[in-house]
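Chemist: sequence plus the predicted model coming up.
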Amino acid sequence: MKNNIKALRAVHHLTQDELAEQLNVSRQTIISLEKERYNPSITLAFKLSRVFHCQIEDIFIYEED
């Protein structure tokens, strides 16, 4: 799923390590999310929305096939 994680992380001046620590996940998870190789659980999506102070829809771009 396409997402804006890398851009939002930059706006909030967070490194991948810092974001991973805030979300209690590995840096590899952040890398996989940013490269769109991994779709997060709904719980992780909500955590991301809290960190970035926005709606889940502002982070993830849903496209029907």
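Modeler: Looks like it came in fine.

Chemist: switch to C-alpha atoms for all contacts and neighbour counts from now on
Modeler: Will do.

Chemist: which elements pack onto the lengthiest helix in the chain?
Modeler: Assignment by DSSP state H gives helix 42-52 as the longest helix of the chain. In terms of contacts (3 or more CA pairs under 8 Å, 6 or more residues apart in numbering; DSSP states H and E), helix 42-52 is packed against helix 16-23, helix 56-59.

Chemist: which outside residues touch stretch 46-62?
Modeler: Contact with stretch 46-62 is made by Met1, Lys2, Asn3, Asn4, Ile5, Leu8, Arg9, His12, Gln22, Leu23, Ala45, as judged by CA atoms under 8 Å, 6 or more residues apart in numbering.

Chemist: against that first model, consider the following:
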Amino acid sequence: MPKIKSPLSSREVFARNLRRARRMKDMTQESLANEAGVPRAYVSRVERGNVNISIDNADVLARAIGISLHDLVDPSKFVGFDDD
């Protein structure tokens, strides 16, 4: 019997979309971190969904990558962009 996938949490959606958007823009975690003024390790933890990110930090990362915050929390964005 196939396993039914549960919907992603908002944190997981943000993490997935940030990683996919960054890769689509050919940015490294290091370049995104530098642009946003945050440590690279922080970007890594955010992209893995290990950080309960504040709305302010989410906005900083969205601006640094050049994407609206709305797009980074939209579960239907970047569907089909396989990054795994």
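Modeler: Great, that's in hand. Remember, predicted model here, so these are calculated numbers, not experimental data.

Chemist: TM-score of the superposed pair?
Modeler: Once superposed, chain against chain, the TM-score is 0.78 (TM-score structural alignment, normalised by the length of the first structure); 62 aligned residues with a CA RMSD of 1.7 Å.

Chemist: follow-up on the earlier one: the helices and strands packed on helix 42-52 of the first structure into JSON lines, with extra columns for distance to Tyr38 of the first structure?
Modeler: Converted to JSON lines, those look like this (distance: least, CA to CA, whole Å):
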{"stretch": "helix 16-23", "distance to Tyr38 of the first structure": "14"}
{"stretch": "helix 56-59", "distance to Tyr38 of the first structure": "14"}
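
Chemist: list the residues that contact the aligned partner of Leu23 of the first structure in the second structure.
Modeler: By TM-score structural alignment, Leu23 of the first structure lines up with Ala36 in the second structure. Shown in contact with Ala36 of the second structure (CA under 8 Å, 6+ apart): Val60, Leu61, Arg63, Ala64.

Chemist: so which residue is smack in the middle of the second structure?
Modeler: Leu18 (2.0 Å; CA atoms, centre = their mean).

Chemist: how big is the angle separating the helix or strand containing it from helix 29-36?
Modeler: Assessed by DSSP states H and E, Leu18 of the second structure sits inside helix 10-24. Orientation of helix 10-24 of the second structure against helix 29-36 (axes from the mean of the first three to the mean of the last three CA atoms, to 10 degrees) gives an angle of 100 degrees.

Chemist: what is the orientation angle of helix 10-24 of the second structure with helix 55-65?
Modeler: Using the same axes, to 10 degrees: helix 10-24 of the second structure against helix 55-65 is 20 degrees.
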